[in-house]
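Enquirer: Fold the following and give me the result.
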Amino acid sequence: MFKSISNKYLRYFTIFIYFVILFFCAIELNFLWLFGYTPDMQDIRNPVISVASEVYYSDGTLIGKYYHENRSPVEYNKISPNLVHALVATEDVRFYKHGGVDFYGFFTSMVSTAKGDKRGGSTITQQLGKNLFSTRKRKSQGLIRHIPVLRTVVYKIKEWLTAYKIEHVYNKQQILTMYFNTVPFGNNSFGIKTASLKYFNKTPDVLNPAEAATLIGMLKATSTYNPINNPDKSLQRRNIVLGQMEKYGYLKKQEYDANVAKPLGLDLSFVDNESTGDSYLRQAVEKWLKKWCKDNDYDLYEDGLKIYTTIDSRLQKYAEEAVAEKMKMLQRRFYGIWGNKNPWRDSKGVEIKDFLLKAEQRLPVYAVLNKKYNGDTVQINKYFEAKKKMRVFTWHGERDTVLSSVDSIKYYTKLLNTGMMTMEPSTGKIKVWIGGIDYKYFKYDHVNQAKRQAGSTFKPFAYLTALDNGYTPCDKFTDKPVSISYTYDGKQETWSPNNADFKFSYMDMSLRWAMGKSVNSITAQVTEKVGWDKIVDYAHKVGIESPLKAIPSVSLGSNDVSVYEMVRAYSTFLNKGQKVDPLLVTKITDQQGNVVGEWTLKQEQVISPEVAWLMLYMFRGGMEEPGGTSQALWEYNGLWKKDNQIGGKTGTSSDYVDGWYMGITKDLVTGIWVGADDRSVHFNSSESGEGSHTALPIFGAFMEKVYADPKSGYTYGPFPKPFVKITKEYNCPSPRMARDSGEVDSSWAPVDTSAVPTQQPQPIEPEKTEQKPPR
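Expert: From the prediction side, this is the model:
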């Protein structure tokens, strides 16, 4: 066919064109599945911006959806000409002259890139095609994706074909409208309306040239040119966009000069109410799946996935009810203690005078104001002291009020928060996840994001180390002063912990009694005997992942850990010494119902079954030993039926900043933290601020509700019998305490602590307050 062309150059050129056409056709038809999906005309006429993914409880009840809430479409006549001019001048100056692909712009961009001035050659229409149809995502790719250079050529051709189709179906105004409604502006802002409200508190039809240029300037790199996080770079980029607008006649020189001289002029006061359906659980699932989505090229917000979690809807409901009931009560107690006094105090109880100023300076808006007013603190203070209408969280529902910014800081700083997680160790399934008291107002997740001092809930790792290194639950130590010298960071230090009441009984106590009663002095002695380095090793071995300072006070919980880690570590004891990887998601299906992701239990034997069982026996000491710190649970009558057994450990950090409770039943492990988000805000006495008075009541109320529901699947019952033959002595005698005096009864006799006492034990003694590690 080609031989009839006598001119060889023309013949070669014709052959080249012929093969180019074949190549384009092969890409369009996805020949032999080599090139992947290319949008057809039906897709172009009916574009789907995104399909929401859905996340479910384990019983199939819908938890929520993932979709881009911050996407509010607008019509072309609601878009300022300044935005259109800025976009065209910066992204595609020949937009009105080409039919979707600008070959002149493409080749000039290649030349510029070759000279070191890298710039894109994609038209607005091509960018719209990428936004709408994700032509470079893995699901749109074929086998050619494994060939680097050819892969890029195919991407570009698919974008050209898609752009031509778009221009065939839509006019220029419609293309611009779709572009502005789909383009991302960072900070989960999709579309021009959401972005203009978020950054300037204006609708897009009233943006001036400088504001329009700021937003369009972000399109090059939404993080780098974010005006909130990088105001200097954003300002530079804005002025470049303004320069382009002047260059191509969209601004006169006088207008350009006036707009370049303006500050960024952000207004961040817009409150977005579209995320009210969000939750800690929904966000936890997103975070848990982040790596999986990246590895498998899925987008939770666009790909219509169905995600099945391990969360039990009944238990989640009961936990939320228990948290609301007890936290409301705790907040009243907290207000009653401090009254009109400010609760932000140092370790000596002295009010921190510059607390509010530092709180203001940590806010993103402070940097903007500081730049706007050139560091003029008088003007900055006026902003923070100006009264504004706002809606605030209360335990009686949301309330509209008028407060200044500084009053708002005061109000929210005084609110207590919590984190709670329940896991079934035998399956690794997380059954309850409560990241805080209200997601809408407190985004920080107190299950896996927040890390706080664990207090006495960390002591069991010291006793675990002892049991796994030759000690038994019956070995005795004397409650007496302890002083430990050690070297840290090249400095010689001495640590001398006190008990809660700053007294020592000089009594001999078994390890079980000492752990149940939470005696600091004996825990310190155990730490000295087994070595604090070893305690750190064992804590990491059973599930703690946070870095831990290997110092003597580690056993009293001086390090920061998360609720998630603590639940995982405690679950190792109930799971016969096998550490589990907690499961939050079991299965994911795509829009066609195909399983695209599945997770099963992963576990590793890290301590012996014997030591694991002995630790459960030790945990029961909190209920069964005289003065055990879990004994406030006797007040919850709904817990004590059918020989039910519960083990656990309370914890309180220095100055009553953090209150913890770790509860263990025959089936579940639950971890709860309570405190204020700022560590300078705390209770002021053991009667109000200890974990036994803050976190433990939530556990008690929660488990009462679980046991009361026969459909929950969790029943009363004793702890499991020994998993293996127990070679260590454990059924050791404990002294009976006189009911009123608190002294040892001289006629004490051994008691069988292998079963729950039939009568309520003696009054609870104050829980131990951990000492801060030396600095």
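Enquirer: Every contact and neighbour count from this point should use C-alpha atoms.
Expert: Will do.
Enquirer: for the chain, what's the longest helix?
Expert: helix 313-338 (DSSP state H).
Enquirer: Could you pull out the buried residues of the helix or strand following it?
Expert: Next in sequence after helix 313-338, counting helices and strands by DSSP states H and E, comes helix 355-361. Of the residues in helix 355-361, those buried by neighbour count under the rule 16 or more other C-alpha atoms under 10 Å are L356, E360.
Enquirer: Beyond helix 355-361, next helix or strand please.
Expert: With elements assigned by DSSP H and E, the helix or strand that comes after helix 355-361 is helix 364-372.
Enquirer: Let's see this one next, to set against the first:
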Amino acid sequence: MAKKQEKTQDFSKYIRLFWILFLGGFMVVIFLFLLASWGVFGPLPDHTVLENPKTNLATEIISSDGKTLGKFYFNDNRTPVSYDELPQHLVDALVATEDARYYDHSGVDARGTLRAIFKLGKGGGASTISQQLAKQLFHGEGSKNIVERISQKAKEWIIATKLERQYTKEEIIAQYFNIYDFGNNADGIRSASRIYFGKEPIELDVKESAMLVGMFKNSSLYNPRPERNPVGVKNRRNVVLAQMEKYGYIDEKLKDSLQKLDLGLRYSPESHREGTATYFREYLRAFMKDWTNDEANRKPDGSKYNINSDGLKVYTTIDSRMQLHAEEAVARHMPRLQAEFFHQNTPDRNPTAPFLDLDKNQIDALMKRSMRQSERWRHMKYDLRKSEKEIIASFEKPTKMSVFAWKDGKPSEIDTIMKPLDSMRYYKHFLHPGMMSMDPETGHVKAWVGGMNYRHFQFDHVKQSKRQVGSTFKPFVYATAIDQLHLSPCDELPNTQITIEANKFGNPEPWTPKNSDNKYGGTRTLKNALANSINTITARLMDKVGPQPVVDLVKKLGVESEILAVPSIGLGTSDISVYEMVGAYATFANQGVYTKPVMVTHIEDKNGTILYQFTPESRDVLSEEVAYVTVNLMQGVTQSGSGSRLRGKGRDKWRADYREIITGYPYEFTNPIAGKTGTTQNQSDGWFMGMVPNLVTGVWVGAEDRATHFASITYGQGAAMALPIWGMYMKSCYEDETLNISKGDFKKPENLTIEVNCENYNPNQGGDSENSDEDIPEELDF
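Expert: You can find the predicted model right below:
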């Protein structure tokens, strides 16, 4: 009996010990909470910080049709979305995997915490979604020190409960998706869904949502890129799908079918050198830098906006569909043109390749200039403080590098070992494009392609580059003559050589221009002369009106580049940018009203407050009549002149190899088109300016150095170098009926006093059209 009593007493002692330990532990936990709430383990965020947690938000560049073109950011490529922009299965996947009792607790899951304590974490962690958000927002990765980790955990509990009081369950989920770093510059769910699947979050399907939720475990380990861990990511995705089935969000049949599928990754990185409209985005970066530096554009507290972290929204005029059509046209044409250029400039065919018309000393001087202008020279001289001798020697040292190349018609890179000087000479071979498209009435720029690959070629050939414009300048001379002399497109002038004497118009020497075909005689109507770029007719018009009125007109048309008032400008000797030329030509399509090109409509802060609204700039330059007659003249270029291939004419007479260069031919447009080709004296610059009533587009193609060019006019003319890009671009635009690109006539003034129908004007005139470009002559417009 005594033994039995002793055993009972011993058992009760253990019970008391258990309760002492349990209550003591409970009091320790309570005390731990109190210490954390008193700030002993470090300051806690107050309610103002909880309401506005500090996260870096990327500036978003938005197209006119509501698509994201790109972002400006330093480290965080984050654009937040609301809960309503998340698909339900994405939310379900998160709850099923990370916090099954999410809707039943107030920030801390007691059952999960006890389980984690008793099983020492082997049965899974106890962090709720609210706790994980608290960690992401306010202290990041946990410490490995056990004492610090316990204090961090206590702070997480406190912050999590505060978050639960401050926000709804839905808002906490949205914040968690927005804050998480999914790797590969995919900060937040919106960037992640765009980068990994090329779509907005609301468009994600179940298996895609499961993959992204699976990455919450460890986005560095579960990186889906093919060269990283796609197998592990698929396995982790399947765990998420199993959790969704376990908690009744999907059925077993769907789970089994989805687990068999591949990831379906459409990896499209969002970096500053990749993606859509890269050259435009860099122009916009400079625009935004100037805007933020203006003291008139400040935050309420007086500080400057940071375009990399303040979450601005920049609404642009670029149409993402038209931008894509423009980039695709460039990508289709340039590899073919480049292949022909390489074919013609092998060392056997051209010992000075890629240069023409230069001797060895001239080439050496050109390369030395290029060395001094290079980033390598700048870095070694100013950053590394190297001597000139050391810098020059570095250009002769073979180095591992990746160089640009066209492969199977697509941009690619070649890993090689090459002297930097040889790589510079290699890059001198490449032809580059510049293209801009604009609505002439509103001035809204719809497409901007400054080059073929921003990763390797950062120089923008839309606004930065200025090159000789060739015969695309001639319409300015014709417009001046029509304005001053009231000429008709049907008026005839002698096709004979003319000399403008020295000192006339300030010309220092006599000027006697030649026609490209050296053919003279008879007369030409103005329309026929412009269509076939007859230089003698342009010279006669320049002799009648003088160069200064032409310069004055061009300046009113928005051209800011320097233009000397000498007669030879009529043949396109001036250097002008694509941006300026498109703005100037748009005035003709806009009934004589110049509208300054617009790229940004407005800017908003992260809360949607408008910070900037553009103000249109326009001015009357020409009468409607003069503008219409000039357009009518340029319509002749696409009807019977150097732009007639847009109509599909003469293709049976073209050589097969030439058709390969004229990508996309025949275009077979039947609608009214006004335009002008341009080719410089040595075929170093090819232009085409094309217009329909509501869209004006300019294209330039040429090499970095003017000594790099085609040997003959066959391939070096604007109709071969630049016009195909315009043709393919417009075909794509017309095929997309949502764009509403006009196929109608240009607006005709009600009281037109100048006759444009030559049959009514003079039934007996016709003009010599034997030099029409329908037959692809070896010579063309200069």
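Enquirer: TM-score of the superposed pair?
Expert: Scored against TM-score structural alignment, normalised by the length of the first structure, the superposed chains reach a TM-score of 0.61; 510 aligned residues with a C-alpha RMSD of 3.4 Å.
Enquirer: related to what we said a few turns ago, quick one: the longest helix of the first structure to chain centroid distance?
Expert: On the basis of C-alpha atoms, centre = their mean, to the nearest Å, helix 313-338 of the first structure sits 21 Å off its chain's mean C-alpha point.
Enquirer: what range in the second structure matches it?
Expert: Using TM-score structural alignment, helix 313-338 of the first structure corresponds to residues 320-345 of the second structure.
Enquirer: One more: stretch 651-661 of the first structure?
Expert: Going by TM-score structural alignment: stretch 651-661 of the first structure matches residues 678-688.
Enquirer: if you skip the residues just before and after it, what's nearest to E396 of the second structure?
Expert: Computed as C-alpha to C-alpha, 6 or more residues apart in numbering, the closest residue to E396 of the second structure that is not its neighbour in sequence is K419, at 5.4 Å.
Enquirer: wait, doesn't the one you found sit right on S402?
Expert: No: with contact defined as C-alpha atoms under 8 Å, K419 of the second structure and S402 do not form a contacting pair (11.9 Å).
Enquirer: Now for N532 of the second structure, how many residues are close by?
Expert: Neighbours of N532 of the second structure under the rule other C-alpha atoms under 10 Å: 26.
Enquirer: L739 of the second structure versus that one, what's the distance?
Expert: 32 Å (C-alpha to C-alpha, to the nearest Å).
Enquirer: Which neighbouring elements make contact with the longest helix of the first structure?
Expert: Using 3 or more C-alpha pairs under 8 Å, 6 or more residues apart in numbering; DSSP states H and E as the contact test, the elements touching helix 313-338 of the first structure are strand 416-424, strand 429-434, helix 696-708.
Enquirer: what's in contact with the first one?
Expert: With contacts defined as C-alpha atoms under 8 Å, 6 or more residues apart in numbering, strand 416-424 of the first structure is touched by 327, 330-331, 429-437, 445-447, 563-564, 567-568, 571, 582, 667-677.
Enquirer: so it corresponds to what in the second structure?
Expert: Residues 431-439 of the second structure are where strand 416-424 of the first structure aligns, with TM-score structural alignment as the criterion.
Enquirer: Run the chain-centre distance for that stretch.
Expert: 12 Å.
Enquirer: any idea where the helices of the stretch 151-300 of the first structure begin and end?
Expert: Listed from the start of the chain, the stretch 151-300 of the first structure has helices (DSSP state H, counting those that start in this stretch) covering 172-182, 192-200, 209-218, 231-247, 253-260, 280-288, 290-296.
Enquirer: Next, the buried residues of the first one.
Expert: In other words, helix 172-182 of the first structure. For helix 172-182 of the first structure, burial by neighbour count (16+ other C-alpha under 10 Å) applies to I175, L176, T177, M178, Y179, F180, N181, T182.
Enquirer: Take those and lay them out in TSV including distance to D655 of the first structure.
Expert: Below are the buried residues of helix 172-182 of the first structure laid out as TSV (distance: C-alpha to C-alpha, whole Å):
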residue	distance to D655 of the first structure
I175	61
L176	59
T177	58
M178	57
Y179	55
F180	53
N181	52
T182	51
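Enquirer: nearest to T694 of the first structure, of those?
Expert: Nearest to T694 of the first structure among the buried residues of helix 172-182 of the first structure: T182, at 47.2 Å, using C-alpha to C-alpha.
Enquirer: isn't P508 of the second structure right up against I500?
Expert: No: contact criterion C-alpha under 8 Å: P508 of the second structure and I500 do not qualify, at 10.4 Å.
Enquirer: And those two? Which one has more around it.
Expert: Taking neighbours as other C-alpha under 10 Å, P508 of the second structure and I500 compare with I500 leading, 19 against 11.
Enquirer: Contact partners for the more buried one?
Expert: By C-alpha under 8 Å, 6+ apart, the contact list for I500 of the second structure reads P510, W511, T512, D543.
Enquirer: Among these, which one lies nearest to A711 of the second structure?
Expert: Among these, T512 lies closest to A711 of the second structure (C-alpha to C-alpha), at 24.4 Å.
Enquirer: Find the nearest non-adjacent residue to that closest one, please.
Expert: Distances taken as C-alpha to C-alpha, 6+ apart place T499 nearest to T512 of the second structure, at 4.4 Å, with adjacent residues excluded.
Enquirer: wouldn't that neighbour be in contact with N507 here?
Expert: No: the pair T499 of the second structure / N507 is not scored as a contact, 11.4 Å apart, by C-alpha under 8 Å.
Enquirer: Looking at the two, which one has more neighbours?
Expert: Neighbour totals were compared for T499 of the second structure and N507, and N507 leads with 16 against 13 (other C-alpha under 10 Å).
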